[in-house]
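Asker: Give me a model of this one.
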Amino acid sequence: MVTPDATSGVLLAGDPVHFRKVRSSTDSVWLEGSTTAGKHVAVKVTLSEHLADLEASVAEPGTELRFQTGGAAPAYGLADHAVYQAKYEHAGGQSFNTDVTGFSDDAYLSGQGISRLVSNFVIYPKQQFAELLIDPTTKIVHTSASQIVQGVKHAPAKVHLYYFFGAPHAIYAQYLRVRREAGFKVEMPKYQAFGVGWEAFGALGWDTNTHTVSDSVDRYLQEGYPLKWMVIGSGFWPAEPETMHETTSFGYWDKAKYPDPKALIQHFRDKGLAVMLGLRITFIVGGPYSDEGVKHGYFLQENGQAKVYKGGWPRQPFYLLDAHNPAALNWYMDLVKKWQDYGINGWKEDFYGYAGYDLHDDKVDPTNDRLFAQKQLIIERNGYLSSNGDLHRINDFNFNQDQDRGPVNALALAYSGFPFVYPDIVGGTFGENHFRTARTPKMETYMMRNARWASLHASMGMGEPPWSFRKEVSDVMLASTQLHARIAPYLYSNARKANDDGFPWTMTPLPIAFPGDANAYGRENSSARGYEWMIGDAMLAVPLYGDDYATAITRDIYLPEGRWMDYDTGKVYEGRQTLKGFAMPSTKTPLFIGGSGVTLEEIDGQVRVCVYPIGNASTVQVTLPESDKPITIKVPAIQSLANIKVASSTGANIAARTDGHALTFVPQPGATYVLSGGR
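Answerer: Next up is the predicted model:
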């Protein structure tokens, strides 16, 4: 799978380590090593079918430790860091690429560039292995065709490095297990988060108040947008004094702008929406709770004193919650309750702008753990290895940015074990003055393409009002949200599978879904712009996206093995071919159906099993959003919808109908259904 390093497998303080075997058992070997400089490390290697666990015990904690092998390519993973260093040795000047071959960082830590959601897991699907060194402090990560390195800058007493082996399904199952065993929670998201959302910052910027928020959200609902959650992310705190200008002004609302916040929140909850606020761990110096936090030692310290930080937000100097201090965490949760008492039941976690400090990658994980345990809805933005939110948000994504960054960022999160991707607000943040908001043809094309791309993720959020654009544009934006709402049950059914086995079922990049297919590689970059992924086994997302969005009208679409049906036209194509110059107008649904051909979709207010006639015999399990009892569907190799009958396992006939190009029926939790006919 990978060759030994040319010089040494382990470096301690920069020097090669020479090992001798101390003892061994059927599955483990104990080694003792030393360098010529007299430094010592012991390593226990434990082997199982798909995993090698290397536990290093460093005699002198604080020493730099590196594990090295020969190289391999292509390489995928690294979460946000995949777009932090944009050019790698293989890329030939390409700006963005999910293949991180050539990545090199001796100070791998959150806060660099846009990196906040962090994983140093790297997978090599062609060679069928992956690796991960678990440590939330400053790490060392290199991956190239000639050498692979993972290490830690200042080793604790014990360091765990894992090598994973086998097909991607086996690798991700072991990756999930070691994350959980190391204490990093991987949680099952809530279905409401997988619906369409609304964010005040995208719709209103800083101009939020009772009337602007209610007018915007109510208009969305009246226009037929299937909203399930909303975020009042900015401007809800008192205007004076400035020390209140933060999401940690717990319980304080601007009385002029929000005279009756309980009534406002209840208004939206009565409409079935989760109502969320922004939330951070930053406390402005002089703010309403900061003196109490300093007095009791609840903030991160330096030389025995609460350390004062300066960052991107808030604009004033601030303290940082010491979330790993149990007393501090309890205090913080008591403060959060001040918002919850108003009816708030979710949070957009959004600490950023801390690049100047070597903060641990898991600085926010304890707060998200506690909020999730309270069944709060969470949009997660910071964390190390944990999936302790309902959604994994990519960094702020705007009209004025390179549009290849977004899809690469989203796919990199999926490779890294964060597949519940939320690709940020459709259109971006118009109120921040980052770009001109004139309704140019380019702007309008952007809104349509961005909405189409967003609709195929675990969730999508609306902002800038669609009705402020031409009807053609708003029609595409509405259709995109309606498509997302339709396939949300299938996305969520696959989220259950991902939570069970670690495989990124809700967003599976093609090199992971089809590791043996050479044509699946080398396309997720700003040259080919083949940003495709699987949703479950039956949906292939093929959005036309990237920095050519304003001019491109066709894409080369690769269809993997199997048979694939165009979601709009019903035309079936054989797999293992590239559809050259395939027409992709902004009005087209960028989706193919393949694999088993069985999905779960919401149609006319009902969640229905959908069976598409693509000629594959299969037995499929799906799960309804409100149940954890799997439904089993047994399908013959049907090639048409003619004369298909659906029977339950008891032999009773089930009412079915044709919706679009699928046969559909309403299932019951835990039931088994057998189809016949259709030849």
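Asker: switch to C-alpha atoms for all contacts and neighbour counts from now on
Answerer: Noted.
Asker: and the nearest residue to residue 461 once chain neighbours are set aside, how far is that from residue 481?
Answerer: Distances taken as Cα to Cα, 6 or more residues apart in numbering place residue 197 nearest to residue 461, at 4.3 Å, with adjacent residues excluded. According to Cα to Cα, to the nearest Å, residue 197 and residue 481 sit 9 Å apart.
Asker: compare with the first, here's sequence two:
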Amino acid sequence: MRVALCANKNVKLATINVHKTLHKPKAAPPSEVFRAPIWTTWAKMKTNVSQEKVLSFAQEILANGMSASVIEIDDKWQCGYGDLDFDATKFPDPSSMVDELHAMGFKVTVWVMPFIAEDTMAYREGKDKGYFVNSNTRNGFFRWWQTPPVVALDVTNPEAVDWFVSRLKRLQEKHGIDGFKFDAGEPCFLPRRFITHTPLSHPSEYTRAWVNNVASKFELAEVRSGHNSTGNSSLVRMGDRFSDWGIENGLGSIIPALLTSGVLGYPFCLPDIIGGNAYFGKHPDEELLVRWAQANALMPAMQFSLTPWAAGSMAKDLCISALEMRDQFVETLIDHSERAVETLEPICRPMWWLDPEDSETFRIGDQFALGEDIIVAPVTTRGANERAIYLTEGRWRDLSNGKVHQGRRWMRDFSAPIGALPIFIREKSS
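Answerer: Model (predicted):
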């Protein structure tokens, strides 16, 4: 382990100092991922996807007054893991499906990962060419979160990377696919005592190669892992969240995860699915879904799968209100995303970023700043209709009623009923 100790006046300057040493992306993600929510099939359908269900999902989105944006087709769209072609039984005419989705105004992405099952054309094509990570046991096969066992693409092998990327581009050309959700990439999904084409000095170098050698080749992309890969322009998605309120992995965890992502040099953060993934048969109720949408509304990107109208009429109306609130700030989000290309400054920032000498800000993990002049304080506690809010130095206007408050103070028991998202705008000095 190598440790470098650098002294700076405060935590903000220390963070900026570190960001100067990191690779910068060449561009921000495409603006459509900021302007409207991504719609993924995962939480709604899990692996039961089909052409008919995807088209019905898109029609349902538009019929309920939501904007067409990006629709993401998740697990089990392939004929076999790693073959990178549609299951002909589930998707009898994928090209016409994509054409129809495009006509509705959607861009289309599909879910991919660096894993290949044995009973596939991809495995038979690549096994003798050294395209897969090997090991001393079971010829490199290992178990992951699905079945059957798989091998992993050797992302350290340039020929293997070219083979995989060319197959992704062939899929795009064949069916009109716009981009990809690049899942996995963590070294925990590798066989024991793995052997790669280029030896790794640290297992996390596999993650960096997956992101930089594969995902970075596509403009419309998201990844869920990173290691020294701040120079990549993809959205970086939080890991799968549970459909509960908890700080461990529910709604209460998304603001801390968002802020951590930004501080580490990954400003293009995609929080996970609004309302969580509905694992273990647990679906969000109206209150959780609404509060989740409000909390996510002024974060860099949004992603729905569980539909608000399925939760109830109140959820639908209040989620639409949260999206309308986002519309007021979407140009600000895009401006900050473009600035982040040059500086890696977070789009959504911890409160100490606004006032790094104010110790009151250091422990605040349930509110955040959008840029320098907007404070967002979502409610993330079940049944709460009020919350404490801290305003940093300056004068802050409550967006809901126009009242101006002096900063560097706590506002205890601030009213925030179910339809409210507390937002404060900095008053400019005259």
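Asker: quick revisit: anything in contact with each of residue 197 and residue 481 of the first structure?
Answerer: Common contacts of residue 197 of the first structure and residue 481 (Cα atoms under 8 Å, 6 or more residues apart in numbering): residue 460.
Asker: one step back: ok, now which ones touch the residue mapped onto the residue nearest to residue 461 of the first structure from the second structure?
Answerer: Mapped onto the second structure by TM-score structural alignment, residue 197 of the first structure lines up with residue 38. Neighbouring residues of residue 38 of the second structure by Cα under 8 Å, 6+ apart: 69, 70, 71, 72, 301, 302, 303, 304.
Asker: go again using 10 Å as the cut-off
Answerer: When contacts are counted by Cα atoms under 10 Å, 6 or more residues apart in numbering, residue 38 of the second structure touches 32, 67-72, 106-109, 270, 273, 301-305.
Asker: and what of residue 175 of the second structure?
Answerer: Applying Cα under 10 Å, 6+ apart, we find residue 175 of the second structure in contact with 85, 86, 93, 94, 95, 96, 97, 98, 99.
Asker: In JSON lines: the residues you listed, plus neighbour count and distance to residue 116 of the second structure.
Answerer: Below are these laid out as JSON lines (neighbours: other Cα atoms under 10 Å; distance: Cα to Cα, whole Å):
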{"residue": "85", "neighbour count": "19", "distance to residue 116 of the second structure": "13"}
{"residue": "86", "neighbour count": "21", "distance to residue 116 of the second structure": "15"}
{"residue": "93", "neighbour count": "14", "distance to residue 116 of the second structure": "24"}
{"residue": "94", "neighbour count": "20", "distance to residue 116 of the second structure": "22"}
{"residue": "95", "neighbour count": "16", "distance to residue 116 of the second structure": "24"}
{"residue": "96", "neighbour count": "14", "distance to residue 116 of the second structure": "27"}
{"residue": "97", "neighbour count": "19", "distance to residue 116 of the second structure": "25"}
{"residue": "98", "neighbour count": "22", "distance to residue 116 of the second structure": "25"}
{"residue": "99", "neighbour count": "17", "distance to residue 116 of the second structure": "28"}
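Asker: Residue 402 of the second structure -> the first structure?
Answerer: Mapped onto the first structure by TM-score structural alignment, residue 402 of the second structure lines up with residue 570.
Asker: no, scratch that, I was asking about residue 393 of the second structure
Answerer: Per TM-score structural alignment, residue 393 of the second structure is aligned with residue 561.
Asker: Just list the residues touching its match, thanks.
Answerer: Residues near residue 561 of the first structure by Cα under 10 Å, 6+ apart: 514, 517, 574, 575, 576, 577, 594, 595.
Asker: how far away is it from residue 620 of the first structure?
Answerer: Distance check for residue 561 of the first structure against residue 620 of the first structure: by Cα to Cα, it reads 18 Å.
Asker: Could you do residue 151 of the first structure as well?
Answerer: For residue 151 of the first structure, the distance to residue 620 of the first structure - Cα to Cα - is 42 Å.
Asker: and these two? which has more neighbours close in?
Answerer: Comparing residue 151 of the first structure with residue 620 by neighbour count (other Cα atoms under 10 Å), the higher total belongs to residue 151, at 29 against 18.
Asker: which SSE is the nearest residue to that one once chain neighbours are set aside in?
Answerer: Spatial nearest neighbour of residue 151 of the first structure, excluding adjacent residues (Cα to Cα, 6+ apart): residue 66 at 4.1 Å. Residue 66 of the first structure belongs to strand 65-70 when assigned by DSSP states H and E.
Asker: Residue 52 of the second structure now?
Answerer: helix 51-63.
Asker: For the closest residue to residue 573 of the first structure other than its chain neighbours, which three-state class applies?
Answerer: In space, and not counting its chain neighbours, residue 573 of the first structure is closest to residue 564: 5.2 Å by Cα to Cα, 6+ apart. When classified by DSSP: H, G, I helix; E, B strand; the rest coil, residue 564 of the first structure comes out as strand.
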